[in-house]
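> Sequence unavailable; structure follows:
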């Protein structure tokens, strides 16, 4: 600790991101990146954007991107907010919409950035335990609260709720904001975007990092009725007026418009996920049902830490989270079929 730190810095336990190793020969299945990379159209658009225009600031509101997203979902551009990755969008959301006198609710096993945001912004929160099979039970959220945030599919479990249950949750809390964090929704879950027109308390957050292979570009967005989006804009414009640069805007717009690439590679990944789950079960693993681009699995005879280190010795990275109920699970990102085969071969050897 330093005498120069502000008091709040002493109290923070920062979020720890997945390892980004410098060794290129490792099989990297630890941070849920897309193994197929971005659309060629996105790469071409970014190359074209590398010109004299870089001396100028980008559109501060990201209007070109907000427009194409809005058109896809039958929304207006002013019902879409864009930011520097969904983590920044979530950070603004916590400040703008989730900080109330009563506690914020979210699952006890969930995205580990949520409690980090709460500590940073001084937000009271209460964890709602997953049930015995690691699922979210909507009835457990029928309690007094200031707001709710829920990942769907959940992370790190990968389990998704059907749209009907999300709608029940939103309508059960008409006086509280409900945020549905849909970072992994494209891999088999139902998006809540269709509820926005009739649910003034609903905000949906998504990202270009997973299904569109643009994790390195840092583009995220939120969708909701105008009054919610305006709150995010007020926070953003008090923090950074230009969160997305010209390259990010060009690449994201082109990626969004290349629907064929998106659907083809999403389907490839989903097929690989089911193939990997079968292979893990054949090795004795318990694998939770996943609607994400990863699986969450444990073995009855090997601890999560033991497996993590044994795989690292074989140049394969996966992720393990500390926690009483999940310490023996591994979160395994879906790679190419060749990468998944190497993982299964290594686990068979272990």
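Received, thanks. Quantities reported herein were computed from a predicted structural model and do not represent experimental measurements.

> Please count neighbours and contacts with C-alpha atoms only from this point.
OK.

> Helices of the stretch 51-200 of the chain, residue ranges please.
Counting by DSSP state H, counting those that start in this stretch, residue ranges of the helices within the stretch 51-200 of the chain are 63-73, 85-97, 113-121, 163-172.

> closest to residue 134 out of these?
Evaluated over the helices of the stretch 51-200 of the chain, closeness to residue 134 peaks at helix 163-172, with 16.0 Å, by CA to CA.

> what's that closest one packed up against?
Judged by 3 or more CA pairs under 8 Å, 6 or more residues apart in numbering; DSSP states H and E, helix 163-172 is in contact with no other helix or strand.

> Which residues in it does the neighbour count mark as buried?
163, 166, 169, 170, 171, 172 (16 or more other CA atoms under 10 Å).

> for the helices of the stretch 51-200 of the chain, which one sits closest to residue 214?
helix 85-97 (9.7 Å).

> Comparison target below:
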């Protein structure tokens, strides 16, 4: 603890990001990055935008990007909020929607670990709702009336790190049962096989849907995220953003994101390739004795009944293959494995077969 810190800094437990080592011949399946590059049209847009205009500030309203998102999802641009990656969008959500005196945030006990970090950072009272025995989210746990309305409800769909998706009807039931509560659906992985709650925005003004351009659009290096919801909620997020950083997205990120959104052919071809590789990977892992949870994401969550998960992750590391291991008690025997190209998945499985023999 430093004498220069603010009072709350020592109590923080910062989010631990996946490793980003620079090792030759490294197979990196630990951070759910897309194995395919960005849309060629996005790269072309960046090239064309490089020039003298970079001396100017970017569009602080990201108008073209918000219009592209709105057109894609059939909503109005006033219903779109953008930020420097979905993590920044989430930070503004926790700060702007969930800090409600006397009310508690509800979220799953196993979900994206950054949520807990934000709760500590913004001093938010939280109630962790256990996943079921099969690691799914039970909608009725969030629909039972009683006491004060929650300050908010947040979950990832598909959930992270399990990869399990909720049906749209369950999300609708949660929103309908909590009309005075923001229901935030973090859809970082939705494009790999789940239904988006963006289709419910016209019916429920309490739903906020968050997307990232890092996964299915292959733009993790540019940091672009956005939220979709009612103008009332979006206005609140803009008040937070403009009290923090009026220019969260640089000019190159904005033009690349627009081009990536508009290149639907490339988007569909790469995400379907990942979904096909996922199914093959699940079968291969099952053949090696792994229990694999049903995944609608670009990763799988698997455990082996006869091999310790941390030991497996270390054995793979020695072979220049990175996967993600979590120390949380309920999931400490699972590995989260990003779906790579078919060749990358094959390399993983060959090595796992040798390790598990």
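Good, I have the coordinates. What you are looking at is a predicted structure, and each value in this text was computed from that prediction instead of being measured.

> re earlier: winner for burial among the helices of the stretch 51-200 of structure 1?
Of those, the one with the most neighbours on average (mean count of other CA atoms under 10 Å) is helix 85-97, at a mean of 22.

> In terms of secondary structure, what does that helix contact?
Against helix 85-97 of structure 1 (3+ CA pairs under 8 Å, 6+ apart) you get helix 113-121, strand 202-207, strand 220-224, helix 226-236.

> The third one vs structure 2, average offset?
Superposing on structure 2 and averaging over aligned pairs (mean CA distance after the TM-score superposition for structure 1), strand 220-224 of structure 1 comes out at 0.3 Å.

> just the angle between that strand and helix 85-97, please?
Interaxial angle of strand 220-224 of structure 1 relative to helix 85-97 (axes from the mean of the first three to the mean of the last three CA atoms, to 10 degrees): 40 degrees.

> Same list, the helices and strands packed on helix 85-97 of structure 1, but as a markdown table with distance to residue 347 of structure 1 please.
As requested, the helices and strands packed on helix 85-97 of structure 1 are exported to a markdown table (distance: least, CA to CA, whole Å):
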| stretch | distance to residue 347 of structure 1 |
| --- | --- |
| helix 113-121 | 30 |
| strand 202-207 | 31 |
| strand 220-224 | 35 |
| helix 226-236 | 45 |
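
> closest one to residue 11 of structure 1 among these?
Nearest of the helices and strands packed on helix 85-97 of structure 1 (CA to CA): helix 113-121, 7.9 Å.

> which residues sit against the closest one?
8, 11-15, 91, 94-95, 99, 123-125 (CA atoms under 8 Å, 6 or more residues apart in numbering).

> Nearest to residue 158 of structure 1 among those residues?
For the contacts of helix 113-121 of structure 1, the nearest to residue 158 of structure 1 is residue 15 (19.7 Å; CA to CA).

> Give me the neighbour count for that closest one.
13 (other CA atoms under 10 Å).

> Return the distance of it relative to residue 32 of structure 1.
Relative to residue 32 of structure 1, residue 15 of structure 1 is positioned 16 Å away (CA to CA, to the nearest Å).

> who touches residue 2 of structure 1 in this structure?
Residue 2 of structure 1 makes no contacts at all, as judged by CA under 8 Å, 6+ apart.

> please redo it, this time with the cut-off set to 10 Å
9, 10 (CA atoms under 10 Å, 6 or more residues apart in numbering).

> Return the residue of structure 2 aligned against it.
The alignment partner of residue 2 of structure 1 in structure 2, by TM-score structural alignment, is residue 2.

> Now for the residue nearest the centre of structure 2: which residues touch it?
In structure 2, the residue lying closest to the centroid (CA atoms, centre = their mean) is residue 188, at 3.4 Å. Contact analysis of residue 188 of structure 2 by CA under 10 Å, 6+ apart lists 86, 156-160, 209-216, 225, 297-298.

> roughly how far apart are it and residue 230 of structure 2?
19 Å.

> Then residue 193 of structure 2?
25 Å.

> if you count what's nearby, which of those two comes out ahead?
Shown here are residue 193 of structure 2 and residue 230; by other CA under 10 Å, residue 230 has more neighbours (19 against 16).

> Which residue in structure 1 aligns with that one?
Residue 230 of structure 2 maps onto residue 225 in structure 1, by TM-score structural alignment.

> if I read this right, that match contacts residue 194, doesn't it?
No - checked against CA atoms under 10 Å, the pair residue 225 of structure 1 and residue 194 is beyond contact range at 11.7 Å.

> what's the overlap in contacts for those two?
residue 75.

> quick one, what contacts the nearest residue to residue 54 of structure 1 once chain neighbours are set aside?
Nearest residue to residue 54 of structure 1 in three dimensions, chain neighbours excluded: residue 246, at 6.9 Å (CA to CA, 6 or more residues apart in numbering). Applying CA under 10 Å, 6+ apart, we find residue 246 of structure 1 in contact with 46, 49, 50, 53, 54, 55, 56, 57, 58, 59, 62, 252.

> ok, now with 7 Å
49, 54, 58 (CA atoms under 7 Å, 6 or more residues apart in numbering).

> still on that earlier bit, quick check: which of the helices and strands packed on helix 85-97 of structure 1 is nearest to residue 298 of structure 1?
Of all the helices and strands packed on helix 85-97 of structure 1, helix 113-121 sits nearest to residue 298 of structure 1, with 23.0 Å by CA to CA.

> quick one, strands of structure 1?
27-28, 80-83, 104-107, 125-128, 147-151, 177-181, 202-207, 220-224, 286-287, 294-298, 316-317, 329-333 (DSSP state E).

> which stretch among those comes nearest residue 279 of structure 1?
Counting by CA to CA, residue 279 of structure 1 lies closest to strand 286-287 out of the strands of structure 1; the figure is 10.1 Å.
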